[in-house]
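Undergrad: how would this look folded up:
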Amino acid sequence: MTMLDDLITFLRERLLTRKAIAVQARDALDRWESGNDPEQRWSLDGSVIGVNLKGEYCCLGEEVSRFIGLRPPEQEIAEADALLQIVELAKAANGLEDVIEAEFSYGRDGENDPLVGDSILKQLALPYADHPEYREEWRP
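TA: All right, here's what the predicted structure looks like:
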């Protein structure tokens, strides 16, 4: 695999995880009893514990709880889908640039003149720079 393939795989994994958590939050909110429920409590790990519509106690988990109240899960899902599409478009842009370069033979210094798609992918990966699988070579 090339550096670009590894970067694309890394981004897809992060975005699909983000989307999956948002789907869990959306589904949990569908079941959640909103309002000022006196039974609602916060656990020590930060996850919401409360009573769902059936009167059952449930624990949403820390990752899901973080989404509740921050932004609508549907918005997070749509953004993750859009970013996944941008990853594909950036990959396609690199292919188009390769064709143009071959046709016009203008030459490229890969270090100082990166492909547009590479630059887009590196920017998309930057918010995940603290992830253990992030590589410094991906930094823009």
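Undergrad: from now on I want contacts and neighbour counts done on CA atoms only, so please keep to that.
TA: Will do.
Undergrad: can you give me the helices for this protein?
TA: Listed in chain order, the helices of the chain (DSSP state H) span 3-31, 62-67, 73-104, 116-125.
Undergrad: and this one, so I can compare the two:
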Amino acid sequence: MEDLVQFLRDRLAEDEYEAMVAVQRAPGPWRGTSLDEAPAEGGGLVDANDDGIALVHDRYLRLYMARRDPARDLREVRARQRIVERCAHWDRVVATNSVDALSDFEKGERTAWLHACFALALPYAGHPAYREEWREESRP
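TA: Take a look at the predicted model:
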């Protein structure tokens, strides 16, 4: 599990860096025209200062980009980091004790956090450091 935890820490650090750079360059929240109001063509993406960030012609893409506000991405990274740290906690517990020394409740909690980390790793499956054995369907 240690390798999975480190892999996730590294990926989340990259995500955090990219989101922080975007926040510095265009502080959010970002907003785009709603689908009801959006013309079929034209329109843009703006930040909280009403500065134009990008001219995006496709209205669905504009809404998607507005929802991917970098401040939201930072909050998402922080939430995922908390999950990864719970996995790291159980990694440390098992490193100092035998899994057999854990209560049934602790074993279940450890397993649940481990499965959460496997799920968090899935979006990074295309990364060269991703391991196929982390895929839920590849494990018994």
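Undergrad: TM-score of the superposition?
TA: Here the superposed chains carry a TM-score of 0.58, computed using TM-score structural alignment, normalised by the length of the first structure; 102 aligned residues with a C-alpha RMSD of 3.4 Å.
Undergrad: before we move on, the earlier item: columns distance to Trp138 of the first structure on top of the helices of the first structure, output as TSV?
TA: Shown next, in TSV, are the helices of the first structure (distance: least, C-alpha to C-alpha, whole Å):
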stretch	distance to Trp138 of the first structure
helix 3-31	7
helix 62-67	26
helix 73-104	14
helix 116-125	5
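Undergrad: got a markdown table for those, with mean neighbour count and distance to Ile49 of the first structure too?
TA: Output for the helices of the first structure, formatted as a markdown table (neighbours: other C-alpha atoms under 10 Å; distance: least, C-alpha to C-alpha, whole Å):
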| stretch | mean neighbour count | distance to Ile49 of the first structure |
| --- | --- | --- |
| helix 3-31 | 17 | 12 |
| helix 62-67 | 18 | 9 |
| helix 73-104 | 15 | 19 |
| helix 116-125 | 19 | 33 |
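Undergrad: and the ones you listed: which comes nearest Glu136 of the first structure?
TA: For the helices of the first structure, the distance to Glu136 of the first structure is smallest for helix 116-125, at 10.2 Å, taking C-alpha to C-alpha.
Undergrad: for the closest one, packing partners?
TA: Using 3 or more C-alpha pairs under 8 Å, 6 or more residues apart in numbering; DSSP states H and E, the elements in contact with helix 116-125 of the first structure are helix 3-31, helix 73-104.
Undergrad: and those helices as JSON lines, adding distance to Val116 of the first structure?
TA: Putting those into JSON lines (distance: least, C-alpha to C-alpha, whole Å) gives the following:
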{"stretch": "helix 3-31", "distance to Val116 of the first structure": "12"}
{"stretch": "helix 73-104", "distance to Val116 of the first structure": "7"}
